[in-house]
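Undergrad: The amino acid sequence is not available; the structure is as follows:
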């Protein structure tokens, strides 16, 4: 079964049914794809990327022309109430194979080529059950992340374990997002850093009553301390971070309103092991020392689909996954994420984390968003370069010189951009800006 939707309420029951019937959900090798009629553009791009056959497309387009109501009348003539009244015997469910692959999402690809990630029934259940055991009870929860993102898919299991109603927004639209929180009096909202940025700085937030919220969760990318402080001061509630990756079925850490630490991504979930490996020597490091994070977890993937070489590269001999993320664990067990290993900038022998520079830049009141990438200086080698999106209001325009002074950091220069490129899941697509900058550097070198 293949799902090419972004976020649609019909995906939830479809996925749950396929899971219990033993089907595998993926986005590449199915013979027929079902999609909401509003997603035609998404399907066209997906079908080209996946090289789907003309047969696949014809069958898809025929279905896409039918409305959901027509499909319901034609293929599902009974309403749910009528089916219950028939008192039919409960069907025999197939035995679920714990190590069978049930989900094939793709890794984000923000630093490399996307790969199919084989997640088993055991991994999905384990991750969902562990998170559900730590989440507060609630009547409703909100789905904002696109359902192809593993964190959103994993949360299907959390809602079932917790018996919560899942409210689905097709996309993030500021007014709708805030209205849902106000109308359903949500206690907890789990979002991504760009939405935290919106909640911390956008004037529209003041027009809605968000007083029922007691906690704000964030994942997909690390949050800077300045942004956490801005959101907390404005909303008066804790901002709780978690850490995970597609290869680990979503998340491996958790924060609670009574147990969290500023800047940390929480503590390890139950039955999860962590090693911090030195970037230079490869030896394991003690607490409060930065290195690459290695994780062993019951939520770990089986491997990369049809890619044994990549599978061997990411696993250690004893079953730990090399995350490619730099961080550390403190003496109390809190995990801190510094940045991606491949994105660290080597400036005069020092390792500079782009996320730290981004945090400082974003703390300026006239900055709406920013991203930091690697650039080249002929005298010093690698240097960080910031792309900045400014707020547009009546204040004096912010100049690069003023911002340089504010940041008080080694920044080569600033370039204003209209928007920072992000995936639908909220991850900054730093590689797009990096490619743009690499082309500029290559052009300069060709003239020397």
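TA: Perfect, thanks for sending it. These numbers come from a predicted model, not from an experiment. Numbers count the residues shown, from 1 in each chain.

Undergrad: Please make it C-alpha for all contacts and neighbour counts, starting now.
TA: Noted.

Undergrad: Next, count neighbours for residue 392.
TA: The burial count assigned to residue 392 is 12, neighbours taken as other Cα atoms under 10 Å.

Undergrad: how close does it sit to residue 247?
TA: Note on residue 392: its distance to residue 247, by Cα to Cα, to the nearest Å, is 39 Å.

Undergrad: Likewise for residue 326?
TA: Taken as Cα to Cα, the span from residue 326 to residue 247 is 16 Å.

Undergrad: what helix or strand is the closest residue to residue 119 other than its chain neighbours on?
TA: Among residues not flanking residue 119 along the chain, residue 301 sits closest, at 4.8 Å (Cα to Cα, 6 or more residues apart in numbering). Taking DSSP states H and E as the definition, residue 301 sits outside all helices and strands.

Undergrad: pretty sure residue 301 contacts residue 123?
TA: Yes: the pair residue 301 and residue 123 qualifies as a contact (Cα atoms under 8 Å) at a distance of 7.0 Å.

Undergrad: what touches both of those two?
TA: Common neighbours of residue 301 and residue 123 (criterion: Cα atoms under 8 Å, 6 or more residues apart in numbering): 248-249.

Undergrad: The helix or strand where residue 154 lies packs against which elements?
TA: Here residue 154 sits within helix 150-162, counting by DSSP H and E. Using 3 or more Cα pairs under 8 Å, 6 or more residues apart in numbering; DSSP states H and E, the elements in contact with helix 150-162 are helix 121-134.

Undergrad: quick one: buried residues of stretch 353-370?
TA: Along stretch 353-370, these residues count as buried under the neighbour rule (16 or more other Cα atoms under 10 Å): 353-364, 366-370.

Undergrad: Can you flag which of those belong to helices?
TA: Residues of the buried residues of stretch 353-370 located in helices (DSSP state H): 354-362.

Undergrad: list the buried ones in the stretch of helix or strand residue 61 belongs to?
TA: Per DSSP H and E: residue 61 is located in helix 54-64. Neighbour counts over helix 54-64 (16+ other Cα under 10 Å) mark 57, 60-61, 63-64 as buried.

Undergrad: And the contacts of that helix?
TA: 31-37, 47.

Undergrad: any idea how far residue 82 is from residue 93?
TA: 22 Å.

Undergrad: residues in contact with residue 423?
TA: residue 429.

Undergrad: also this one, for the comparison:
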């Protein structure tokens, strides 16, 4: 705690930059030191990439980028599925001091046009699968070149030809560009877009290092991590960066397949899963788990969205040797809290990480609140963004004049300084003056044996303000009445499903697993317009 015991502090930062003059130089030095250590393993092909190989390829990317005139301040985009070339390009961008701007490969043409207009990338690296949409984005004047990964591309847009350019000389000694680490932007991440179009979140070199450098777990002998999260999303992107910063082997998949995922755990003796909640929800209800040897597993790191206690209980039943650790953060501020041990309470997202300040304020008045008093969570620290690209007004409304980032999340901390997330401020359902957290109803519904997945929203009502409504993916023959009665028997009057239940085949979510409630609302409006 600080001098005001209602403001919490996570303590001094112990990690060191080792006198590196830029984040690129820091990564360069790490790769040199790691040498022949295996860093990346393709779970499908078993192809391994060592630190030395990654360094060599990233240097070549950096040399070729410089040849094409890329310099500090330029933006370079990557839009493709998980593949090791993403790491080559990402660290090559860091080496030259440019801005790495990952783009979601599942974006539609319109979404790509919006996202690319934020940062205006000079070069876009794509895959054969994303090339058609990227070609349309490339019509903008700011895009000078599109390069395509893989052997499918045989024309002048080939990434392989880009690396083999005979006009680019490989120097005996490569030097990373020195930068002002506090000011130079190294990374631009698209915000989650749960309440509207994504914004471009700018990270300085120092904040990138700060959020990659802390230890997520105590050392594990022969640790092997496994991730299927998109590397173009914040959680997946930092999983790649942490692989280099901490020198821990990472198994990855180009795309998710349940049997391949489970077989990789067995084949590579995976110790740590880097996952988002939907994958754990799937595993908790999967009948396939028992057919694979998962005894090597020790931890699952869950981030990017809240994980319900019902899912945790199911995971303990499915894989008893697995301990799930939750981390809480956001694109605009990095990681705020960590679960440091197994003694954290169920539902807690842990304690503040080092270097982070936090406080809770009254939603209406802004008054500073104390322990066990829910309100909006505010954070301050070296991991905060530099602001949204080209959007000063949104930046000012998110980070106030005193440097506090307004998270938009409702939560509280307890007498042990553990932090709890109640729900998104903008997602609270207002029923007759009561505030109903959708996440609470979703957690309750997931405990029903016939509910596979669920999303809850509030629908407008003239008398009540909003009525809670559930979208349910069912397994079995459960009816709407069964669901409504199940909730009514277990919740207070304000938290019942007065808006009804609609059965759907899937719940729309972004790549990090957050429910896209605006899509659910659109589904309601479309249904009304047809009536």
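TA: The structure has been received and is ready for your questions. Computed from a prediction, not measured in an experiment: that's the story for all the values here.

Undergrad: After superposition, what is the TM-score?
TA: After superposition, the two chains reach a TM-score (TM-score structural alignment, normalised by the length of structure 1) of 0.88; 428 aligned residues with a Cα RMSD of 2.8 Å.

Undergrad: related to what we said a few turns ago, from the ones in helices among the buried residues of stretch 353-370 of structure 1, pick the one nearest residue 339 of structure 1.
TA: Within those, the smallest distance to residue 339 of structure 1 is 6.1 Å, found for residue 355 (Cα to Cα).

Undergrad: what sits against the closest one?
TA: Neighbouring residues of residue 355 of structure 1 by Cα under 8 Å, 6+ apart: 222, 224, 338-339, 371-372.

Undergrad: one more time with 7 Å, if that's ok
TA: For residue 355 of structure 1, the contacting residues are residue 339, by Cα atoms under 7 Å, 6 or more residues apart in numbering.

Undergrad: So which bit of structure 1 is stretch 416-425 of structure 2 matched to?
TA: Using TM-score structural alignment, stretch 416-425 of structure 2 corresponds to residues 332-341 of structure 1.

Undergrad: Please apply the same query to stretch 241-256 of structure 2.
TA: Taken onto structure 1 by TM-score structural alignment, stretch 241-256 of structure 2 occupies residues 157-172 there.

Undergrad: Could you identify the most distant pair in the contacts of helix 54-64 of structure 1?
TA: Spanning the widest gap among these are 31 and 37, at 18.3 Å by Cα to Cα.

Undergrad: neighbours around the aligned residue in structure 2 for residue 186 of structure 1, how many?
TA: With TM-score structural alignment defining the correspondence, residue 186 of structure 1 maps onto residue 270 in structure 2. Residues near residue 270 of structure 2, counting by other Cα under 10 Å, number 24.

Undergrad: right, and residue 270 of structure 2 touches residue 224 too?
TA: Yes: assessed by Cα atoms under 7 Å, residue 270 of structure 2 is found in contact with residue 224 at 5.0 Å.

Undergrad: returning to what we had before: ok, how many other residues are close to the residue nearest to residue 119 of structure 1?
TA: Residues lying near residue 301 of structure 1 (other Cα under 10 Å) number 24.

Undergrad: what does it align to in structure 2?
TA: Using TM-score structural alignment, residue 301 of structure 1 pairs with residue 385 in structure 2.

Undergrad: what ranges do the helices span in the stretch 101-250 of structure 1?
TA: Applying DSSP state H, counting those that start in this stretch to the stretch 101-250 of structure 1 gives helices spanning 121-134, 150-162, 174-184, 193-201, 225-235.

Undergrad: So which elements touch the third one?
TA: It stands for helix 174-184 of structure 1. Using 3 or more Cα pairs under 7 Å, 6 or more residues apart in numbering; DSSP states H and E as the contact test, no helix or strand touches helix 174-184 of structure 1.

Undergrad: Likewise for the longest one?
TA: Under the contact criterion of 3+ Cα pairs under 7 Å, 6+ apart, helix 121-134 of structure 1 touches helix 150-162.

Undergrad: Now the helix it packs on on structure 2. Mean distance?
TA: When structure 2 is superposed, helix 150-162 of structure 1 averages 2.0 Å from its matched positions, counting by mean Cα distance after the TM-score superposition for structure 1.

Undergrad: What helix or strand is the aligned residue in structure 1 for residue 471 of structure 2 located in?
TA: Matched to structure 1 by TM-score structural alignment, residue 471 of structure 2 sits across from residue 387. Using DSSP H and E, residue 387 of structure 1 sits in strand 381-390.

Undergrad: The helix or strand following that strand vs structure 2, average distance?
TA: Going down the chain from strand 381-390 of structure 1, the next helix or strand is helix 400-407, by DSSP H and E. Following the fit onto structure 2, the mean deviation recorded for helix 400-407 of structure 1 is 1.8 Å by mean Cα distance after the TM-score superposition for structure 1.

Undergrad: got it, and stretch 118-132 of structure 1?
TA: Compared with structure 2 after fitting, stretch 118-132 of structure 1 has a mean deviation of 1.2 Å; criterion: mean Cα distance after the TM-score superposition for structure 1.

Undergrad: Strands of the stretch 151-300 of structure 1, residue ranges please.
TA: Here the stretch 151-300 of structure 1 has its strands, by DSSP state E, counting those that start in this stretch, at 165-168, 188-191, 215-218, 239-241, 253-254, 267-268, 273-277, 291-296.

Undergrad: tell me the most buried of those strands?
TA: Mean neighbour count (mean count of other Cα atoms under 10 Å) peaks for strand 239-241 among those, with a mean of 28.

Undergrad: That one vs structure 2 - mean distance after superposition?
TA: Strand 239-241 of structure 1 sits 1.6 Å off on average (mean Cα distance after the TM-score superposition for structure 1).

Undergrad: Okay then, goodbye and thanks.
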